[in-house]
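> Provide a 3D model corresponding to the input given below.
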Amino acid sequence: MTTDPGTGPPPAVRRHPGPPLRAPRPVTELRTAPLPGPPAADPPAGEQPQAATPPVGADVPTSTTESVGPVLVEGAARKPGRAGRDMVAAIGVGLALGGTILVSLLVHPPVFLAVLLVAILVGVVELTRALRAGDVRAPLAPVLAGTVAMLGLAWTRGASGLVAAFLATVLAVLLWRLRGGPAGYLRDASAGVLVALYVPLLAGFAVLLLAPDDGALRVLVFIATVVGNDVGGFAAGVLFGRHPMAPSVSPKKSWEGMAGSVVACVLVATPIVTLGLGGPWWGGVLVGVALAVSATAGDLGESLIKRDLGIKDMGHLLPGHGGIMDRLDSLLPSAAVAYLLLSVVVPA
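From the prediction side, this is the model:
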């Protein structure tokens, strides 16, 4: 007997069993996108689901601060300020460095010379190691020996001793690199000469500033003015910075910050030059403006080197600052400028 399809019961429909439905995970567990693969089994009743452990080699966020929507994961680390660094650590280290320099100047000039020598030796090591990021092997041993010779002869023999020691260091670098063969000789030897010129030779001008009877004041005006450049530029840049100075080299530097640096340097240098060294007021203004330019140029120059090498800092010795070289970048060229200008404005 046939059944009318319009009046009989509907045929049975076979259903394929699918994966069981799972309750959505809490928002705080959505840390990364789910990995492809079979669905995980439901947890037993009464137990909380556990966060999945990523397989070896998977990308795992390195930051301790993760958020999804309004939910913030506990244990968040303090984010750096607008300057990109931990300002509390930076200020603390800066005060410690400034106090060390000031005390060494007040106690006895050779004490400052010893502090300077240690800082320059560390700076040479940092710069030489940083150059290896660009596959450059600058000879380290002859530059370290030349550093001691340059600073020592600058103290005992003056400018002629500094120049003679630098030329001897250049010769030593060229001869030392011969042991490595012709491959990369020009690159490595040139880098060694650059390190010798950039760090100990320019630091030798700080020693020349220290040599006269009023040398402590000459060093003080040079260092204090460079500090004023950093503080004034940072404050003006954060408050008013709108127009980048060199965005491809240092995106955070602005022309407004540069104006703040010039004002701060003039305000620092002028009273020390006039009241401390007995120079004319215009001499203080000239020194302030010139050191603002040289300090900024030194900072940009090192930033250019780091950009080329693909690194953020020259070292990690100073919390909030980076390495010693990250603090010497503005001081080194300014030492030479200060020595030349003060020799004219306030002859020893």
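> switch to C-alpha atoms for all contacts and neighbour counts from now on
Fine.
> residue contacts, N229?
Applying Cα atoms under 8 Å, 6 or more residues apart in numbering to N229 gives the contacts G260, S261, V262, A264, C265, L291, A292, A295, T296.
> quick one: the helices in the stretch 51-200 of the chain?
Ranges of helices within the stretch 51-200 of the chain are 87-107, 109-131, 141-157, 159-176, 185-196, based on DSSP state H, counting those that start in this stretch.
> will you turn these into a markdown table that also has mean neighbour count?
Listed next are the helices of the stretch 51-200 of the chain as a markdown table, based on neighbours: other Cα atoms under 10 Å:
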| stretch | mean neighbour count |
| --- | --- |
| helix 87-107 | 15 |
| helix 109-131 | 19 |
| helix 141-157 | 21 |
| helix 159-176 | 18 |
| helix 185-196 | 20 |
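> so which of those helices gets nearest L341?
Proximity to L341 (Cα to Cα) singles out helix 159-176 among these, at 14.9 Å.
> Here is a second sequence; please produce its structure as well for comparison:
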Amino acid sequence: MSTNAGTAPARRAGRNLPVAIGMGLAMGAVLVASLFVRREAFLVLASAAVLYGTVEMVRAFRARHLRVPVLPPVAGTLAMLPGAYLGGGETLFVAYTLTVLAVVVYRLVSGGGDHGSPVPVPVVRDVAGGVFIVTYGPLLAGFAMLMLAAGDGPWRVLVFVLLVVASDIGGYAAGVLWGRHPMAPSVSPKKSWEGTAGSLVVGAVAGAVALPLALGGQWWEGVVLGLVTVVVAIGGDLSESMLKRDLGIKDMGTLLPGHGGVMDRLDSLLPAAPVVHLLLVWFVGP
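All right, here's what the predicted structure looks like:
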């Protein structure tokens, strides 16, 4: 998710804004319905989204001639997210460890690499890419499933998503209105320090309101939760922007009109998931 806009008014929107807003509202409605009608529906929805995003990343890496295996990340996604929801953190860790091992074995068995070196550098590079994908996608998403599994799980997930969305909206609005000083022009030219300030303010307010209302926490805990979530969400967004710049692509995919690929919508949510999960356990209990 983009967290703020930049300095050039003509380029601030970056996408077809009405289409992006419409698609965002539709995705939000589906998410809320899946959470509160039956939480297993959200598990299926999240698993499908992360699975598709994982395949997007595999394709992007392969376009840069990394022979990243697709089967282990796909199987790992289907194991890690349901495993985290049904079996908790231990199951998530075991499934992740087995997936990483499968990436290594699958890539070694598939052959290739520099046979003149005792440690084939291309194979090491490909394995590192595969491990990155299963860590960035299904492992981080697994923490959202740990939130979902709690007694008040739907509300935890809703607060988590609302905080990231608040960061996005606050950053975009402040960036469009006041953005003058680029934050990281070499990575994401449209992000400004003014937009970041907007994200922090809106995120803190959203946390102060959402945590007491939804989960019975203290307002100041909500402020802390909101600020930390914004910082991590912005870091995740910048990290994916840097990755896409290195890969030479604008978006990870084209599935979502006005938004790009699925992973382009998860870039802020995924890094924030473990942080929000741990803070919620601290503030309101497991």
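> Put one on top of the other, what's the TM-score?
Aligned and superposed, the two chains score 0.92 in TM-score terms (TM-score structural alignment, normalised by the length of structure 2); 269 aligned residues with a Cα RMSD of 1.0 Å.
> Kindly reformat the helices of the stretch 51-200 of structure 1 as a markdown table containing distance to A335 of structure 1.
Formatted as a markdown table, those follow (distance: least, Cα to Cα, whole Å):
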| stretch | distance to A335 of structure 1 |
| --- | --- |
| helix 87-107 | 15 |
| helix 109-131 | 12 |
| helix 141-157 | 13 |
| helix 159-176 | 13 |
| helix 185-196 | 15 |
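> circling back: so which of the contacts of N229 of structure 1 belong to helices?
G260, S261, V262, A264, C265, L291, A292, A295, T296 (DSSP state H).
> Could you find the counterpart of the fourth one in structure 2?
To tie it back to what came earlier, the one meant is A264 of structure 1. Taking TM-score structural alignment, the alignment pairs A264 of structure 1 with V202 from structure 2.
> Over to the last one?
The alignment partner of T296 of structure 1 in structure 2, by TM-score structural alignment, is I234.
> For A141 of structure 2, see how far away that match is.
I234 of structure 2 sits 17 Å away from A141 of structure 2 when distances are taken as Cα to Cα, to the nearest Å.
> How about L256 of structure 2?
Noted for L256 of structure 2: a distance of 19 Å to A141 of structure 2, by Cα to Cα.
> do the same with S186 of structure 2
28 Å.
> And the two? Which one has more around it.
Shown here are S186 of structure 2 and A141; by other Cα atoms under 10 Å, A141 has more neighbours (25 against 10).
> What lines up with that one in structure 1?
Checking TM-score structural alignment: A141 of structure 2 goes with A203.
> same check, this time on V223 of structure 2
In structure 1, V223 of structure 2 lands on V285 (TM-score structural alignment).
> with structure 2 superposed, average distance for the helix or strand that match falls within?
Element membership of V285 of structure 1 [criterion: DSSP states H and E] is helix 281-309. Once fitted to structure 2, helix 281-309 of structure 1 is off its aligned match by 0.5 Å on average (mean Cα distance after the TM-score superposition for structure 1).
> got the angle for that helix vs helix 109-131?
Here helix 281-309 of structure 1 runs at an angle of 30 degrees relative to helix 109-131 (axes from the mean of the first three to the mean of the last three Cα atoms, to 10 degrees).
> Can you classify the corresponding residue of structure 2 for K253 of structure 1 by secondary structure?
Superposed on structure 2 with TM-score structural alignment, K253 of structure 1 falls opposite K191. Put simply, K191 of structure 2 is strand when judged by DSSP: H, G, I helix; E, B strand; the rest coil.
> From V201 of structure 2, how far off is K191 of structure 2?
Relative to V201 of structure 2, and taking Cα to Cα, K191 of structure 2 is found at 16 Å.
> These two: which has the busier surroundings?
Per other Cα under 10 Å, whichever of K191 of structure 2 and V201 has more neighbours is K191, with 29 against 20.
> average distance between the helix or strand P271 of structure 1 falls within and structure 2?
Using DSSP H and E, P271 of structure 1 sits within helix 255-271. Compared with structure 2 after fitting, helix 255-271 of structure 1 deviates on average by 0.9 Å (mean Cα distance after the TM-score superposition for structure 1).
> Return the angle between stretch directions for that helix and helix 281-309.
140 degrees.
> Please name every helix or strand in contact with helix 255-271 of structure 1.
Helices and strands touching helix 255-271 of structure 1, by 3 or more Cα pairs under 8 Å, 6 or more residues apart in numbering; DSSP states H and E, are helix 215-240, helix 281-309.
> Tell me which of those sits nearest to A149 of structure 1.
Among these, helix 215-240 sits nearest to A149 of structure 1 (Cα to Cα), with 20.5 Å.
> Can you give me the stretch of structure 2 that that closest one aligns onto?
The aligned range for helix 215-240 of structure 1 is 153-178, by TM-score structural alignment.
> residues of that stretch that come out buried?
153-176, 178 (16 or more other Cα atoms under 10 Å).
> Likewise for stretch 216-230 of structure 2?
217-230.
> repeat for stretch 315-333 of structure 1
315, 318-333.
> Over in structure 2, find the residue span it aligns onto.
Mapping stretch 315-333 of structure 1 onto structure 2 (TM-score structural alignment) gives residues 253-271.
> what residues does the matching stretch touch?
Under Cα under 8 Å, 6+ apart, the answer for stretch 253-271 of structure 2 is 1-2, 15-17, 19-20, 23, 49-50, 52-54, 56-57, 136-137, 140-141, 161, 164, 232-237, 240, 251-252.
> what do you get for stretch 142-150 of structure 1?
117, 120-121, 124, 161-163, 165-166, 168-169, 172-173, 176, 192, 195-196, 200-201, 204.
> ditto for stretch 109-116 of structure 1
Stretch 109-116 of structure 1 has contacts (Cα under 8 Å, 6+ apart) with I101, S104, L105, V207, L210, A216.
> give me the number of residues near the fifth one?
The burial metric for L210 of structure 1, expressed as a neighbour count using other Cα under 10 Å, is 24.
> distance of the nearest residue to the match of A141 of structure 2 once chain neighbours are set aside from L175 of structure 1?
Nearest residue to A203 of structure 1 in three dimensions, chain neighbours excluded: L332, at 5.7 Å (Cα to Cα, 6 or more residues apart in numbering). As defined by Cα to Cα, L332 of structure 1 lies at a distance of 27 Å from L175 of structure 1.
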